[in-house]
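> give me the fold of what follows.
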Amino acid sequence: MEQPQADRRSTYLAALTLEIQKKLQKALNTPVQRPRLLEVLFADVALEVKDEAREIILNKEEDEITKTEQNLCFYDLLADYYVKAPQAGNSIVDLIVQLWSQYFVSHIFALLFHKWLFEVSVENTEVLLRYGSALVQGSSNIFWIDIQTNRRRFLSLFRFLFEKVAIVPHESNKIALQARRDLYLLLSRFLFFYSLDDMLETFIKHFPAFPNAFLIGGPADVFVIEVTDQLQKLKVEPVVLHYISRMSTLPGLELRMTTSTRLKACLYSFTSPGGPMYPTRAVRHAAWETLDLLFPVGRYPRHVISLFFRLLYPWCWPSSCWNFIKTCIRAFFCYFINKIIASWEKMRRPKAAKSS
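Down below sits the predicted model:
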């Protein structure tokens, strides 16, 4: 029973490969429709596998595993297929090379060939650098799609680049040095978003050498610089809150004074209402908590200075007063309820002692 299942899967994926090839060829032949065709192809490749296709491609055990781990997308299946049958993807790679300058091409290449790139042997250094650069650029654009929608559809791509490439030296060395550096910078920017900060220490140990290290510092400094730059670009509130909360893993890092000041300034910019960030109340409070955690020295002077600066925003006074009143009422209510529960527990104890 297993062999027919494998044959069905290969036949299905070969048919998908033929469809992708046809769409790329059509995009190559019709310049006017090219951007739209490539965008549709990218969307098709990134689609989740529906139940009908699952029955054809996966057996019951595989289906149960994928459902418990994450949603399975077509690019996951095709990426594995092109590793096992590299000749099947050669025609697609040839067409992609002819369409390098188009926007969605690097996206498609990153999704379909992120595993293939580390399995094939490419002797031409220039070609290897081009492939590596396309992988990094395409992955960056793809991860930004996840951030803007606050979803983790491309988590499997990130996990592969992180767990199978970045922290495995003999794999990361397969791509050109410049592309390798760019890959580590890319992973640094999105590490918190995909919640892999528990492996931060291991990740930093495998950083490649950077030519300007004497200016920017060591791997920990490079990582924090990338995170702070990323945080200042974010506009989706849940993602901003997620990043700020994940920064609790940073206290153990040894940073230069300039990097530490940069991190402090980044967080401090999220603590005040108004431009240029216009953070919400939830973001401001989260930024204060993280700032106080990372930099406990000078905590109270910072809050006093912030209070004075709040006076520059008189339109925020009514909402601030109202939130202060609500906080006091909530605290008093909780205190009152706790007192009632405590007194009730005291009354129960003598009765329980008498009955025993």
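
> C-alpha from now on. contacts and neighbour counts both.
Fine.

> residues of the helix or strand that contains Ala53 that come out buried?
Following DSSP states H and E, one finds Ala53 within helix 51-57. Across helix 51-57, burial judged by 16 or more other CA atoms under 10 Å covers Ile57.

> chain center to it: distance?
Offset of helix 51-57 from its chain centre (CA atoms, centre = their mean, to the nearest Å): 28 Å.

> one more: stretch 133-149?
Relative to its chain's centre, stretch 133-149 lies at 9 Å (CA atoms, centre = their mean).

> what does that stretch rub up against?
104-111, 114, 152-154, 157, 179, 182-183, 186, 190, 193, 236, 239 (CA atoms under 8 Å, 6 or more residues apart in numbering).

> elements contacting the helix holding Ala53?
Under the contact definition 3 or more CA pairs under 8 Å, 6 or more residues apart in numbering; DSSP states H and E, helix 51-57 sits against helix 2-29.

> so which bits of the following helix or strand past the helix it packs on are buried?
Remark: after helix 2-29, the chain's next helix or strand is helix 34-45, criterion DSSP H and E. Neighbour counts over helix 34-45 (16+ other CA under 10 Å) mark Arg34, Pro35, Leu37, Leu38, Leu41, Phe42, Val45 as buried.

> distance of Gln148 relative to Val239?
8 Å (CA to CA, to the nearest Å).

> so which residues of the stretch 151-300 of the chain form strands?
For the stretch 151-300 of the chain, no strands are identified by DSSP state E, counting those that start in this stretch.

> which residues in it form helices?
For the stretch 151-300 of the chain, the helices defined by DSSP state H, counting those that start in this stretch cover 155-159, 169-172, 177-190, 200-205, 213-216, 219-233, 237-246, 257-268, 281-294, 299-310.

> list the buried residues in the last one.
Think helix 299-310. Within helix 299-310, the residues scored as buried using 16+ other CA under 10 Å are Arg310.

> next: the fifth one.
For helix 213-216, a neighbour-count test (16+ other CA under 10 Å) marks Ile216 as buried.

> and it, how far out from the chain's middle?
How far helix 213-216 lies from its chain's middle: 26 Å, per CA atoms, centre = their mean.

> do the first one as well
When distances are taken as CA atoms, centre = their mean, helix 155-159 is centred 9 Å away from the chain's centroid.

> also the last one?
Taking the mean of its C-alpha atoms, helix 299-310 sits 33 Å from the chain's own mean (CA atoms, centre = their mean).

> and Ile225, how many neighbours?
For Ile225, the neighbour count with other CA atoms under 10 Å is 22.

> ok, the nearest residue to it once chain neighbours are set aside to Phe223 distance?
Spatial nearest neighbour of Ile225, chain neighbours left out: Thr259 (6.8 Å); criterion: CA to CA, 6 or more residues apart in numbering. Distance, Thr259 to Phe223, by CA to CA: 10 Å.

> so Leu253 touches Ala220, yeah?
Yes - here Leu253 reaches Ala220: they are 6.4 Å apart, a contact under CA atoms under 8 Å.

> in PyMOL, select just the buried ones from the contacts of stretch 133-149.
Here is the PyMOL selection string for the buried members of the contacts of stretch 133-149, based on 16+ other CA under 10 Å:
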select buried, resi 104+105+106+107+108+109+110+111+114+152+153+154+157+179+182+183+186+190+193+239
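
> want to put them side by side, so please do this one too:
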Amino acid sequence: MARASATPRSSAYLSALSQEIEKKLQRALASPPQRRNLLQELFADVALEVDDRARDIILSREEDTISPADDSHLGQLCFYDVLADYYVQAPESGKPILDLIVQLWSQSFASHIFSLLFHKWLFEVQLDNPEVLLRYSSALAQGATNVFWIDIQTNTRRFQSLFCYLLDEVAVEPARLNKIPVQAQRDLYLLLSRFILFYNSGDKLDTFLKHCPTFPNAFLIGGPTDFFVTELADQLQKLKVEPVLLHYLSNLKVLQGMELRMATSTRLKTCLYSFTSPGGPMYPTRAVRHAAWDALDLLFPLFDWRSRTLHPVYSAHLQRRSTA
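Prediction:
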């Protein structure tokens, strides 16, 4: 992936922006009563889409430079996109900010901010201390999870560039992936498994599964597909936003033909079946009920065409579908 070469004008702008971030973090550290609000404001600031004036400065080109816009997703460029690149190119500018975030680790929104600003720095800058690597990797996973859930709750994809970097540039790139501890690699795999369909990356699933790290409990759970489907089933049951749930259900076609252990297959069937009946505990809408049935029909056909018998898991409930 091409990275922007900052011009003197854009570097000066990003340096000034970094100083403002540092000042707000210092205020948060010095004022416990206002800490949460200040960190929330800072998170909102770095997640903002770059306005036209700032875009003109940041994307100003000199000969043989590459615009950061080449890295933006869906035509959207946010401040965290350009700052994440900047802290790789000028790590000394990010160090005071990183030191302050570390002092605020336990505070709400600290991991959000870290994941947005330093997700590239973590994999591009050499870090030799295993304990520090584990701490930063854990913060990245926590922060990324939080911001991806914000996208789900609002049915937006403001943080898609973060997801795509972790998937395309880390999870399937051993040179970067192996920079973080094995446990962090596993956490990243599970994290991406939960959101890969939301961020429309199902076409990359085969490559993603081939780079699955080794799990110590694999003899109990199964292979990469079993871990992936287990995380996906758990994710489905947490979704409360109807358009997002429908999006997931409509994209389950990528699972067609996957070889799963019996326990994993049953888990997915049970999950999908929970969306086919009105009322608790899922309270699915009519659209969700029909989408769940469509997914069941696609992944687990009602008929075994060799014996012409109904699948036992559905035989007692087939009549209910006609009235669902």
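
> any idea what the TM-score is?
Here the TM-score for the pair of chains, by TM-score structural alignment, normalised by the length of the second structure, is 0.91; 310 aligned residues with a CA RMSD of 2.1 Å.

> now the helix holding Ala53 of the first structure on the second structure. Mean distance?
Its matched residues in the second structure lie on average 1.2 Å from helix 51-57 of the first structure after superposition (mean CA distance after the TM-score superposition for the first structure).

> for the helices of the stretch 151-300 of the first structure, give me CSV that also has distance to Lys339 of the first structure.
CSV is the format used below for the helices of the stretch 151-300 of the first structure (distance: least, CA to CA, whole Å):
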stretch, distance to Lys339 of the first structure
helix 155-159, 47
helix 169-172, 59
helix 177-190, 46
helix 200-205, 44
helix 213-216, 55
helix 219-233, 42
helix 237-246, 32
helix 257-268, 38
helix 281-294, 28
helix 299-310, 31
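
> so the longest helix along the second structure matches what in the first structure?
Counting by DSSP state H, the longest helix found in the second structure is helix 130-154. Aligned by TM-score structural alignment, helix 130-154 of the second structure corresponds to residues 125-149 of the first structure.

> what's the average distance of that stretch to the second structure?
Using mean CA distance after the TM-score superposition for the first structure, the mean distance for stretch 125-149 of the first structure is 0.3 Å.

> hang on, the earlier thing: same drill for Leu253 and Ala220 of the first structure, tell me which one is more crowded.
Per other CA under 10 Å, whichever of Leu253 of the first structure and Ala220 has more neighbours is Ala220, with 21 against 14.

> where do the contact lists of Leu253 and Ala220 of the first structure overlap?
By CA under 8 Å, 6+ apart, no residue touches both Leu253 of the first structure and Ala220.

> before we move on, back to that, tell me which of the helices of the stretch 151-300 of the first structure lies nearest to Asn338 of the first structure.
helix 281-294 (25.4 Å; CA to CA).

> with the second structure superposed, average distance for that closest one?
Following the fit onto the second structure, the mean deviation recorded for helix 281-294 of the first structure is 0.7 Å by mean CA distance after the TM-score superposition for the first structure.

> what's the angle from that helix to helix 237-246?
Between helix 281-294 of the first structure and helix 237-246, the angle comes out at 10 degrees (axes from the mean of the first three to the mean of the last three CA atoms, to 10 degrees).

> quick one: helix 281-294 of the first structure aligns where in the second structure?
Aligning helix 281-294 of the first structure against the second structure (TM-score structural alignment) gives residues 286-299.

> distance check, Val165 of the first structure against Asp197 of the first structure.
16 Å.

> and for Ile325 of the first structure?
Ile325 of the first structure is 37 Å from Asp197 of the first structure, by CA to CA.

> between these two, tell me which one has more neighbours.
Neighbours were counted for Ile325 of the first structure and for Asp197 using other CA under 10 Å; Asp197 has more, 19 against 12.

> which ones are touching the more buried one?
Leu191, Arg246, Thr249.

> returning to what we had before: how about JSON lines for the buried residues of helix 34-45 of the first structure, with distance to Leu77 of the first structure added?
Formatted as JSON lines, the buried residues of helix 34-45 of the first structure follow (distance: CA to CA, whole Å):
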{"residue": "Arg34", "distance to Leu77 of the first structure": "25"}
{"residue": "Pro35", "distance to Leu77 of the first structure": "25"}
{"residue": "Leu37", "distance to Leu77 of the first structure": "22"}
{"residue": "Leu38", "distance to Leu77 of the first structure": "20"}
{"residue": "Leu41", "distance to Leu77 of the first structure": "16"}
{"residue": "Phe42", "distance to Leu77 of the first structure": "15"}
{"residue": "Val45", "distance to Leu77 of the first structure": "10"}
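
> let me know the closest of the residues you listed to Ala282 of the first structure.
Nearest to Ala282 of the first structure, judged by CA to CA, of the buried residues of helix 34-45 of the first structure is Phe42 at 35.3 Å.

> other SSEs contacting the lengthiest helix in the first structure?
Identified as the longest helix of the first structure according to DSSP H is helix 317-355. With contacts defined as 3+ CA pairs under 8 Å, 6+ apart, there are no secondary structure elements packing on helix 317-355 of the first structure.

> when you align them, which residue in the second structure goes with Ile204 of the first structure?
Under the alignment (TM-score structural alignment), Ile204 of the first structure pairs with Leu209 of the second structure.

> what's the burial count for that match?
Other residues near Leu209 of the second structure number 18, with proximity taken as other CA under 10 Å.

> just Thr149 of the first structure next, same as before
Counted with other CA under 10 Å, Thr149 of the first structure comes out at 11.

> how much space separates it from Lys326 of the first structure?
Thr149 of the first structure is 32 Å from Lys326 of the first structure, by CA to CA.

> same check on Asn173 of the first structure?
Asn173 of the first structure is 57 Å from Lys326 of the first structure, by CA to CA.

> next: Ile216 of the first structure.
From Ile216 of the first structure to Lys326 of the first structure the distance is 45 Å (CA to CA).

> picking up where we left off before, and in the second structure, which of the contacts of Asp197 of the first structure remain?
Contacts conserved in the second structure for these, counting by both residues aligned by TM-score structural alignment, their matches' CA atoms under 8 Å: Leu191, Arg246, Thr249.

> filter those residues to the buried ones?
Leu191, Arg246.

> would JSON lines of the kept ones among the contacts of Asp197 of the first structure with distance to Trp317 of the first structure be doable?
Shown next, in JSON lines, are those (distance: CA to CA, whole Å):
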{"residue": "Leu191", "distance to Trp317 of the first structure": "37"}
{"residue": "Arg246", "distance to Trp317 of the first structure": "30"}
{"residue": "Thr249", "distance to Trp317 of the first structure": "34"}
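
> can you tell me which of the kept ones among the contacts of Asp197 of the first structure is nearest Thr271 of the first structure?
Arg246 (16.8 Å).

> quick one: what's aligned to Asp51 of the second structure in the first structure?
In the first structure, Asp51 of the second structure lands on Lys50 (TM-score structural alignment).

> alright, calling it a day.
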